[in-house]
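Peer 1: I'll drop the sequence and a predicted model, then ask my questions.
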Amino acid sequence: MSNNQTVKVQLVRSPIGTKESHRATVRGLGLRKLNSISELKDTPEVRGMINKISYLVRVL
């Protein structure tokens, strides 16, 4: 993880067929298409969102 307190997240599985709340979480993290990468502040809220959809994303 970089020193400026950010975390990069990549969408590696399609959210199609998942719960609506999980799809909303993907959108909330700023992820759109497969393999898209979003750089976010490393906060407990963001970590919780990543944990919720851990089966769809990869932390870089």
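Peer 2: The structure has been received and is ready for your questions.
Peer 1: Please make it C-alpha for all contacts and neighbour counts, starting now.
Peer 2: Will do.
Peer 1: all strands in this protein, in order from the N-terminus.
Peer 2: 6-11, 37-41, 57-59 (DSSP state E).
Peer 1: Identify whichever of those strands lies nearest to G28.
Peer 2: Proximity to G28 (CA to CA) singles out strand 37-41 among the strands of the chain, at 10.5 Å.
Peer 1: how about the helices in this protein?
Peer 2: 20-28, 44-52 (DSSP state H).
Peer 1: could I get those helices as a markdown table with mean neighbour count and distance to Q10?
Peer 2: Below are the helices of the chain laid out as a markdown table (neighbours: other CA atoms under 10 Å; distance: least, CA to CA, whole Å):
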| stretch | mean neighbour count | distance to Q10 |
| --- | --- | --- |
| helix 20-28 | 15 | 10 |
| helix 44-52 | 13 | 10 |
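Peer 1: The structure to be compared is supplied as follows:
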Amino acid sequence: MANPKMITVRLVKSPNSTPERHRQCVRALGLNKLNDVRELKDSPQVRGLINKVNYLVAVEG
């Protein structure tokens, strides 16, 4: 069975002084500190979180 596609997400901007819902999205992605990197399974739920906070994160793959 093939491995599921993975997306690498990096927090590039601080979520301070952003709406609470956006901070919750960043936490849901598993990002805590600036330049934190997480490799997440490519799914519609993860894509939606990334889309909501696209000005705070960078997708690397």
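Peer 2: In hand now; what should we look at? Predicted model, so just to flag it, every value in this text is computed and none were measured.
Peer 1: returning to what we had before: reformat the helices of structure 1 as JSON lines; add distance to V12 of structure 1.
Peer 2: Output for the helices of structure 1, formatted as JSON lines (distance: least, CA to CA, whole Å):
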{"stretch": "helix 20-28", "distance to V12 of structure 1": "11"}
{"stretch": "helix 44-52", "distance to V12 of structure 1": "13"}
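Peer 1: rewinding a little: can you convert the strands of structure 1 into CSV and add a column each for distance to I50 of structure 1 and mean neighbour count?
Peer 2: CSV is the format used below for the strands of structure 1 (distance: least, CA to CA, whole Å; neighbours: other CA atoms under 10 Å):
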stretch, distance to I50 of structure 1, mean neighbour count
strand 6-11, 8, 18
strand 37-41, 11, 16
strand 57-59, 7, 18
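Peer 1: Tell me how far whatever residue of structure 2 lines up with H22 of structure 1 lies from P4 of structure 2.
Peer 2: Taking TM-score structural alignment, the alignment pairs H22 of structure 1 with H22 from structure 2. Distance of H22 of structure 2 to P4 of structure 2, given as CA to CA, to the nearest Å: 26 Å.
Peer 1: what do you get for V46 of structure 2?
Peer 2: V46 of structure 2 is 13 Å from P4 of structure 2, by CA to CA.
Peer 1: And for the counterpart of K52 of structure 1 in structure 2, nearest residue in space, chain neighbours not counted?
Peer 2: Applying TM-score structural alignment, one finds that K52 of structure 1 aligns to K52 in structure 2. Among residues not flanking K52 of structure 2 along the chain, H22 sits closest, at 7.1 Å (CA to CA, 6 or more residues apart in numbering).
Peer 1: Alright, calling it a day.
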